[in-house]
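Chemist: what would the 3D arrangement of this be:
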Amino acid sequence: MYLICGEALFDLFGADTSGTSVGFDGRIGGSPFNVAMGLARLGEDAAFFGGISKDVLGEKLVGKLRDEGVSDRFVVRSDYLTTLSLVQQDPDGQPAYTFYGANAADRMLTEADLPVFGTSPSFIHIGSYTALTEPVASALKTLIAREHARCLISFDPNIRPTVVADMDKWRRNTSAIVPYTDVIKVSDEDLALIAPGEPVEAIARDWLAEGSKLVIVTRGKDGASAYTAHSEASVPGIAVDVVDTVGAGDTFQAALLSGLKTLGADNRAGLTALDPAQLTRLLTFCTQAAAITCSRRGADLPTRADLEKEGCSLV
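Modeler: Presented below is the predicted three-dimensional model:
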């Protein structure tokens, strides 16, 4: 089982309007929520751990988990409200987010809410603002410290300056989490925010030296690179008619976690043993999956059938 931890919210896409009215197209979102949904669409056993409101939007979020086949048995319901994310796009389709979520349900989990497992998950994935904002961030750090010896830990920093503007906090938080992680997926944009001017490969090598087994850096339309202690690989981007890029990174993350299992790298020895050819196949698979999402409105992640239709497979 993959346990995906973090935020669940609604993205509000602003529509073109005139006068004093503002129209929005509301879509279910949240980076970890998307990853859980993406794994389920790829046929994986995924569960979501996060705080979800009892309000109308929260009911829709829980309903979506169930519809997608994501287990909600670790979801914590509360009377706090659902986070809203206002999404604006630049001419290249890159999203910029403004969050309305202080004291919202996804941020208010505590250590008392942490799940207890009969059998530990194969992967625990954390990231984005719930890995930084309190009290949920402390709860998630306790969880990965507790479970690190029994399962693999995946981390996507997914920096959100409109949630917390202080890059020193993001930098310190990332540094605190890295020693507990086995797989790190990070965008070059996020690295530019928390480590401006530092070479990407140098950052990856530092994280590997601190204990991570696989570091992947995504570069949007320019592709992605992967680093282990003994191997590395890069692939170019895939040309696509971009509708928007919302959910592209989450798609890459879901494809990555699923792909590692397919390659037999769902344990630390397997991660360490990945060779350049396997890393290239993995990056290509993830990049193709993300390209499909970029061709759609919102975080509409591909199914296994969508990938097979495009000739995208690891087997």
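
Chemist: every contact and neighbour count from this point should use C-alpha atoms.
Modeler: Will do.

Chemist: show me where the chain has its strands.
Modeler: Read by DSSP state E, the chain holds these strands, from start to end of the chain: 2-5, 9-15, 23-29, 46-49, 51-53, 76-78, 83-89, 95-100, 123-127, 152-156, 183-187, 214-218, 224-227, 232-235.

Chemist: these: which one's closest to Thr162?
Modeler: Counting by Cα to Cα, Thr162 lies closest to strand 95-100 out of the strands of the chain; the figure is 5.6 Å.

Chemist: coming back round to it: can you list the strands of the chain in CSV and add mean neighbour count and distance to Arg66?
Modeler: What follows is the strands of the chain, written out as CSV (neighbours: other Cα atoms under 10 Å; distance: least, Cα to Cα, whole Å):
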stretch, mean neighbour count, distance to Arg66
strand 2-5, 25, 15
strand 9-15, 20, 16
strand 23-29, 17, 13
strand 46-49, 27, 10
strand 51-53, 28, 13
strand 76-78, 19, 15
strand 83-89, 20, 20
strand 95-100, 16, 25
strand 123-127, 26, 19
strand 152-156, 24, 23
strand 183-187, 23, 27
strand 214-218, 24, 30
strand 224-227, 23, 32
strand 232-235, 20, 35
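
Chemist: any chance of those strands in TSV, plus distance to Ser258?
Modeler: Written out in TSV, the entries for these read as follows (distance: least, Cα to Cα, whole Å):
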stretch	distance to Ser258
strand 2-5	9
strand 9-15	24
strand 23-29	20
strand 46-49	10
strand 51-53	24
strand 76-78	25
strand 83-89	27
strand 95-100	25
strand 123-127	10
strand 152-156	12
strand 183-187	13
strand 214-218	15
strand 224-227	16
strand 232-235	19
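
Chemist: run this one through as well so I can compare:
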Amino acid sequence: MPDHGELLVIGECVADIVQLPGEAPRVHPGGSPANVAYGLARLGHRTVLLTQLGADDNGRLIRAHLASGGVDVRTDGSATATPSAAVTLDAAGRATYAFDVTWDLSPVAVAPAPAHVHTGSIGAVAAPGSATVLDLVRSARPTATVSYDPNVRPALMGDRATAVRRVEECVALSDLVKASDEDLEWLYPGEEPDRIAERWLGLGPAAVLVTRGGDGALALLPGGPIPVEAPRVEVADTVGAGDAFMSGTLHALAAHGLIGEGARERLPAVDRDTVVDVLRHAVASAAVTVSRAGANPPGAHELRDALAHN
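Modeler: From the prediction side, this is the model:
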């Protein structure tokens, strides 16, 4: 595939410790930004992840996993323990998390300058490291496009009013924002997702994408909403589905020349067919992931096959 420049993802890695009844605990590499970086690398993109990892078994496991997909992992060297989460799956494969996370990312020089920066989840809102993340995003914006996924984790968000302010600060720095309907319900209880997305558009992004699980996704742009249905698949679990949606989105945007220097001016005028194509890539990527256990996004050939059959 053509080289679209380096993609930088900033945010946490988390060791997901999954306990199923009658089985020994299993540790899986996780963390929303880490999953997005892994998905992008598997799709053929030069991808750097700036994160924190401890010099422990969980850190070594995650680093090896990311490297196996082609991710260039960089850290600030300060973490003493790798963040972790106890994961519980319900009968439908939906995951809930109990976190043990410290996020105090220190300033790190990133070179060469990336074409695109993605951030979100804990790393973008949890102090004190979130301040470093936002400074890095601001410094990259003159030559890079920016995407953001709040990926709300209520146990780590603090009080709702403070969380909303931090999320909206990230939204205002971004060209593209993706959020699930569950994220929006926690941030703005009782409000319709499309109304929230319209309000977010007014803060600065060119597009806001809202994921709705098995009901597909919706893109809100200045010209109005564009929906897409989700492919029908047998769900193993939903771990990493939103992250695979994000990596599929960025993959398709890159193919259309809509990331990197100069793309910020083109994004608001993108045509409907292009948006539909981006959404099709996104929901297909998520569908592959939910069809198998864990955060296991598709490679480029798997995504092409999924698109061909939907």
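
Chemist: quick one: which of the strands of structure 1 is nearest Phe285 of structure 1?
Modeler: In this view, the strands of structure 1 are compared for proximity to Phe285 of structure 1 by Cα to Cα, and strand 232-235 is the closest at 10.2 Å.

Chemist: contacting residues around Pro83 of structure 2?
Modeler: Each residue near Pro83 of structure 2 by Cα atoms under 8 Å, 6 or more residues apart in numbering is listed here: Glu12, Cys13, Val14, Ala15, Leu53, Phe99, Asp100, Val101, Thr102.

Chemist: name the nearest residue to the second one, ignoring sequence neighbours.
Modeler: Spatial nearest neighbour of Cys13 of structure 2, chain neighbours left out: Gly31 (4.5 Å); criterion: Cα to Cα, 6 or more residues apart in numbering.

Chemist: my guess is that neighbour meets Val14, correct?
Modeler: Yes. Applying Cα atoms under 8 Å, one finds Gly31 of structure 2 in contact with Val14, separated by 4.5 Å.

Chemist: verify the stated contact: Asp266 of structure 1 with Leu256.
Modeler: No. In this structure, Asp266 of structure 1 is not within contact of Leu256 by Cα under 8 Å, at 10.8 Å.

Chemist: give me the more crowded residue out of the two.
Modeler: Legend: neighbour count by other Cα atoms under 10 Å for Asp266 of structure 1 and Leu256, higher for Leu256 (22 against 18).

Chemist: once you drop chain neighbours, what's closest to that one?
Modeler: Nearest in space to Leu256 of structure 1, with sequence neighbours left out and distances taken as Cα to Cα, 6+ apart, is Cys286 at 5.9 Å.

Chemist: which position in structure 2 pairs with that neighbour?
Modeler: Pairing criterion TM-score structural alignment: the partner of Cys286 of structure 1 within structure 2 is identified as Ala282.

Chemist: ok, the residue positioned nearest the centre of structure 2 - contacts?
Modeler: Centroid-nearest residue in structure 2, with Cα atoms, centre = their mean: Asp243, separated by 4.3 Å. Shown here is Asp243 of structure 2, whose contacts under the criterion Cα under 8 Å, 6+ apart are Ser32, Pro33, Asn35, Val36, Gly39, Ala286.

Chemist: so who does Ile144 of structure 1 touch?
Modeler: Ile124, Ile153, Tyr180.

Chemist: what does Pro298 of structure 2 align to in structure 1?
Modeler: Counting by TM-score structural alignment, the partner of Pro298 of structure 2 is Pro302.

Chemist: what's the burial count for the residue nearest to Cys13 of structure 2?
Modeler: A count of nearby residues for Gly31 of structure 2, using other Cα under 10 Å, gives 24.

Chemist: cool, the one 10 residues further on as well?
Modeler: Applying other Cα under 10 Å, we find 25 residues neighbouring Ala41 of structure 2.

Chemist: what lines up with it in structure 1?
Modeler: The criterion is TM-score structural alignment: under it, Ala41 of structure 2 has Ala40 as its aligned partner in structure 1.

Chemist: tell me how far that match lies from Met167 of structure 1.
Modeler: Counting by Cα to Cα, to the nearest Å, the separation of Ala40 of structure 1 from Met167 of structure 1 is 33 Å.

Chemist: do you know how far the equivalent of Val217 of structure 1 over in structure 2 is from Leu187 of structure 2?
Modeler: Under the alignment defined by TM-score structural alignment, Val217 of structure 1 corresponds to Val210 in structure 2. Using Cα to Cα, we find Val210 of structure 2 at a distance of 14 Å from Leu187 of structure 2.

Chemist: who touches Leu40 of structure 2 in this structure?
Modeler: Neighbouring residues of Leu40 of structure 2 by Cα under 8 Å, 6+ apart: Arg46, Thr47, Ser247, Gly248, Leu250, His251.

Chemist: against Ala179 of structure 2, how distant is it?
Modeler: From Leu40 of structure 2 to Ala179 of structure 2 the distance is 18 Å (Cα to Cα).
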